[in-house]
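**Student:** have a look at this prediction, sequence included:
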Amino acid sequence: MNGTELVAPDAGALHAFGVGAFMPVPLTGGRGLTWRAGGVVLRPHDGPAVTDWRADLLADLEHSAGFRTPRPVATHDGSWRSGDWEAWEFVAGRADESRVEDVVQAGRAFHRAVAGVDRPAFLGTASTTGAATDPWARADRMAWGEEPLPTDPTLDRLAASFRPVHSPSQLVHGDLLGNVLFAEGSAPTIIDWPPYWRPAAFGTAIAAVDAVCWHGVAVERLDTLGAGEPEWRQLLVRALAFRIATLHLLGAWDATSVGRHRPVIDAVC
């Protein structure tokens, strides 16, 4: 599975997760790799270390009025994986990137709930054995000075604005904006958690810059979105560096991307 083809879960995976009687239907989002079969959502897993750790944690994480998460679905033999696939309960709701304040509030509730969880071994530095090498993990380390940034005038400008950040690190959801589902009468549902080990407000900063750069939110709202967050401007700088470095590593940093990001960089630098 190369991540670019629309490949449905195989019959073995469907049977293992108890939905062999259902025809899988592709879902929007999830990079086009997520499928629903009955009351279960299947997606390619992220490897044993990340997948099993995340499922173990979210299976028992206490929800609140501020957020909920889907519960993982185990196979018949008690595993969180079958072949290339993992499974989660289907939770109704839709993402709405225009509701950025609500996304931020749900993210804060989630981060409070996981604040006491220890750092998992797979969230290491570039020199750590087994550290992730995907573009997102590498870009995160670049934004925090743990790997060199790509050579680029925009990133040079952001790097010149880097200052030490003293807020404590914890588990963070690094892609909140499009991964909070809203449904009438229910707490917001946080899905597709890519974990990072950074200050909690870094997740808020990423959501804020995504909203302004890609979803038409006014740049003047940046400070309001981070009201009360310590070191907010510095976290915005790091969030921009993270997103731009990711685009570089994916080969997607082009003139359109420069134009989308320039007003935000002008505001925070």
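**Tutor:** Yep, that arrived.
**Student:** every contact and neighbour count from this point should use C-alpha atoms.
**Tutor:** Noted.
**Student:** how deep is A143 tucked in, by neighbour count?
**Tutor:** Neighbouring residues of A143 were enumerated by other CA atoms under 10 Å; the total is 26.
**Student:** same question for D266.
**Tutor:** 11.
**Student:** swap in L42?
**Tutor:** 28.
**Student:** in a strand, that's where it is, yeah?
**Tutor:** Yes - according to DSSP: H, G, I helix; E, B strand; the rest coil, L42 belongs to a strand.
**Student:** which non-adjacent residue is nearest it?
**Tutor:** Spatial nearest neighbour of L42, excluding adjacent residues (CA to CA, 6 or more residues apart in numbering): A87 at 4.4 Å.
**Student:** show me what the helix or strand hosting the one you found is packed against.
**Tutor:** Assessed by DSSP states H and E, A87 sits inside strand 85-89. Applying 3 or more CA pairs under 8 Å, 6 or more residues apart in numbering; DSSP states H and E, one finds that strand 85-89 contacts strand 40-44.
**Student:** before we move on, the earlier item: I'd assumed A37 was in contact with the residue nearest to L42.
**Tutor:** No - with contacts counted by CA atoms under 8 Å, A87 stays clear of A37, the gap being 9.8 Å.
**Student:** buried stuff in the one helix or strand D56 maps to?
**Tutor:** Assigned by DSSP H and E, D56 falls within helix 48-60. For helix 48-60, burial by neighbour count (16 or more other CA atoms under 10 Å) applies to 50-52, 54-55, 58.
**Student:** swap in stretch 198-216?
**Tutor:** Buried residues in stretch 198-216, counted by 16+ other CA under 10 Å: 198-213.
**Student:** now the longest helix that the chain contains: buried residues?
**Tutor:** For the chain, the helix reaching the highest residue count under DSSP state H is reported as helix 232-249. Neighbour counts over helix 232-249 (16+ other CA under 10 Å) mark 232-248 as buried.
**Student:** neighbour-wise, which of A87 and A37 wins?
**Tutor:** Taking other CA under 10 Å, A87 and A37 do not tie; A87 has more neighbours (29 against 22).
**Student:** could you report the distance from that one to R43?
**Tutor:** 6 Å (CA to CA, to the nearest Å).
**Student:** equivalent analysis for L171, please.
**Tutor:** Using CA to CA, L171 is found at 22 Å from R43.
**Student:** then this one, side by side with the first:
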Amino acid sequence: MTLSGKTLFITGGSRGIGQAIALRAARDGANVIIAAKTAEPHRTLPGTIYTVAEEVEAAGGRALPVVLDVRDADAIEAAVNAAVAKFGGIDVCVNNASAIDLSQSLDIDVKRFDLIHQINVRGTFLVSRACIPHLRKSENPHILAMSPPLDLRPEWLGAHLGYSMSKFGMTMVMMGMANEFQSDSIACNTLWPRTTIATAAVEFALGGEAMLRQSRTPQIMADAAYAIITKPAKSFTGHCLVDDSVLRDEGVIDFDCYAAAPGNPLMADIFIDPATV
């Protein structure tokens, strides 16, 4: 099964993991909606919805760049309607848009707390819900969220409670919808990286160059996402998945090609037991 002729609605697609997923789908000849806030070049971060759209079409796909803030319910409906008007439907919804703040409970600003929950949990719920009427018409409908397994260890909650709640909330949306829409054969799953991923968020907001050198490239998430959304939706739903485990099940045994800086030790991502890296 490939994504040829399929339509993907990807939030947060202007850079990083969302961009990588878009380009992987484009190589199959997919239609890709790049829905993100970045319409103008950022002073430090690369990529806009328009530059990714150009890359998608250069890779063999068709693109629709859409300016979207996933906190805006009306804008979500308008973006989904625009996608359906252009491509005739939606086959895959990828909830990649996310906000991060690792502050502890007494330190996090209330506005930042609200922001990460509005984007991560509420945004995932609203985008998924808006796509479902169209996914019901697809031959192989999938919803995929970039969120962690539901490992409710006290140390994950205590380290950054606000952020942990928001990411686990995304996973709960997927697990709930997997059950709710099972009769519609809409697959709902989550995907999370084993290691930190070499994105702008890691470089500029978390660990700088040192963390980048201990990360894998976004391509590993794109390849794992591709493996998930090309599976039969009827029989593959309700799973909390980790990128390299997905690829091992696909027969991948060499992961060196995904290292951002080959030869350096890898760093476990948040919500992942370091002993498994």
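**Tutor:** Thanks, I have it. Computed from a prediction, not measured in an experiment: that's the story for all the values here.
**Student:** and the TM-score between these chains?
**Tutor:** For these two chains in superposition, a TM-score of 0.31 is obtained (TM-score structural alignment, normalised by the length of structure 1); 129 aligned residues with a CA RMSD of 5.6 Å.
**Student:** returning to that earlier point: pick out whichever of L171 and R43 of structure 1 has more residues nearby.
**Tutor:** L171 (25 against 21).
**Student:** just checking, the more buried one touches F202?
**Tutor:** No - L171 of structure 1 is beyond contact range of F202, at 10.3 Å (criterion: CA under 8 Å).
**Student:** hmm, back to that, out of the buried residues of stretch 198-216 of structure 1, flag the one nearest to T224 of structure 1.
**Tutor:** A208 (9.8 Å; CA to CA).
**Student:** what's the angle from the strand or helix carrying that closest one to helix 232-249?
**Tutor:** Per DSSP H and E, A208 of structure 1 falls inside helix 200-214. Angle of helix 200-214 of structure 1 versus helix 232-249, following axes from the mean of the first three to the mean of the last three CA atoms, to 10 degrees, is 60 degrees.
**Student:** so what secondary structure elements neighbour helix 200-214 of structure 1?
**Tutor:** Short answer (3+ CA pairs under 8 Å, 6+ apart): helix 200-214 of structure 1 packs on helix 100-113, strand 169-173, helix 222-225, helix 232-249, helix 255-268.
**Student:** could I get these in CSV, plus columns for distance to H15 of structure 1?
**Tutor:** Below are those laid out as CSV (distance: least, CA to CA, whole Å):
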stretch, distance to H15 of structure 1
helix 100-113, 32
strand 169-173, 31
helix 222-225, 44
helix 232-249, 36
helix 255-268, 43
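**Student:** figure out which of these is closest to L155 of structure 1.
**Tutor:** Nearest of these (CA to CA): helix 232-249, 6.4 Å.
**Student:** which elements pack onto that closest one?
**Tutor:** Using 3+ CA pairs under 8 Å, 6+ apart, the elements in contact with helix 232-249 of structure 1 are helix 135-143, helix 153-160, helix 200-214, helix 255-268.
**Student:** give the buried residues for the second one.
**Tutor:** Buried positions in helix 153-160 of structure 1, judged by neighbour count with 16+ other CA under 10 Å: 154-155, 158-159.
**Student:** among those, which pair sits farthest apart?
**Tutor:** Farthest apart among the buried residues of helix 153-160 of structure 1 - using CA to CA - are T154 and A159, which lie 8.7 Å from each other.
**Student:** burial count for I116 of structure 2?
**Tutor:** Applying other CA under 10 Å, we find 22 residues neighbouring I116 of structure 2.
**Student:** those helices in the stretch 1-150 of structure 2, which residues are they?
**Tutor:** Secondary structure of the stretch 1-150 of structure 2 by DSSP state H, counting those that start in this stretch: the helices cover 16-26, 49-58, 73-87, 110-117, 123-135.
**Student:** how about a markdown table for these, with distance to V242 of structure 2 added?
**Tutor:** Listed next are those as a markdown table, based on distance: least, CA to CA, whole Å:
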| stretch | distance to V242 of structure 2 |
| --- | --- |
| helix 16-26 | 14 |
| helix 49-58 | 25 |
| helix 73-87 | 28 |
| helix 110-117 | 22 |
| helix 123-135 | 19 |
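**Student:** so which of those is the most surrounded?
**Tutor:** helix 16-26 (a mean of 26; mean count of other CA atoms under 10 Å).
**Student:** next, the angle from it to helix 49-58.
**Tutor:** Angle, helix 16-26 of structure 2 to helix 49-58, by the same axes, to 10 degrees: 30 degrees.
**Student:** who does helix 16-26 of structure 2 touch, helix- and strand-wise?
**Tutor:** strand 7-11, strand 31-36, helix 49-58, helix 219-229.
**Student:** of all the helices of the stretch 1-150 of structure 2, which one is nearest P154 of structure 2?
**Tutor:** Of these, nearest to P154 of structure 2 by CA to CA is helix 110-117, at 19.3 Å.
**Student:** what angle do the closest one and helix 123-135 make?
**Tutor:** Using the same axes, to 10 degrees: helix 110-117 of structure 2 against helix 123-135 is 30 degrees.
**Student:** distance of V264 of structure 1 from D210 of structure 1?
**Tutor:** Applying CA to CA to V264 of structure 1 and D210 of structure 1 gives a distance of 10 Å.
**Student:** shared neighbours, those two?
**Tutor:** Residues touching both V264 of structure 1 and D210 by CA atoms under 8 Å, 6 or more residues apart in numbering: none at all.
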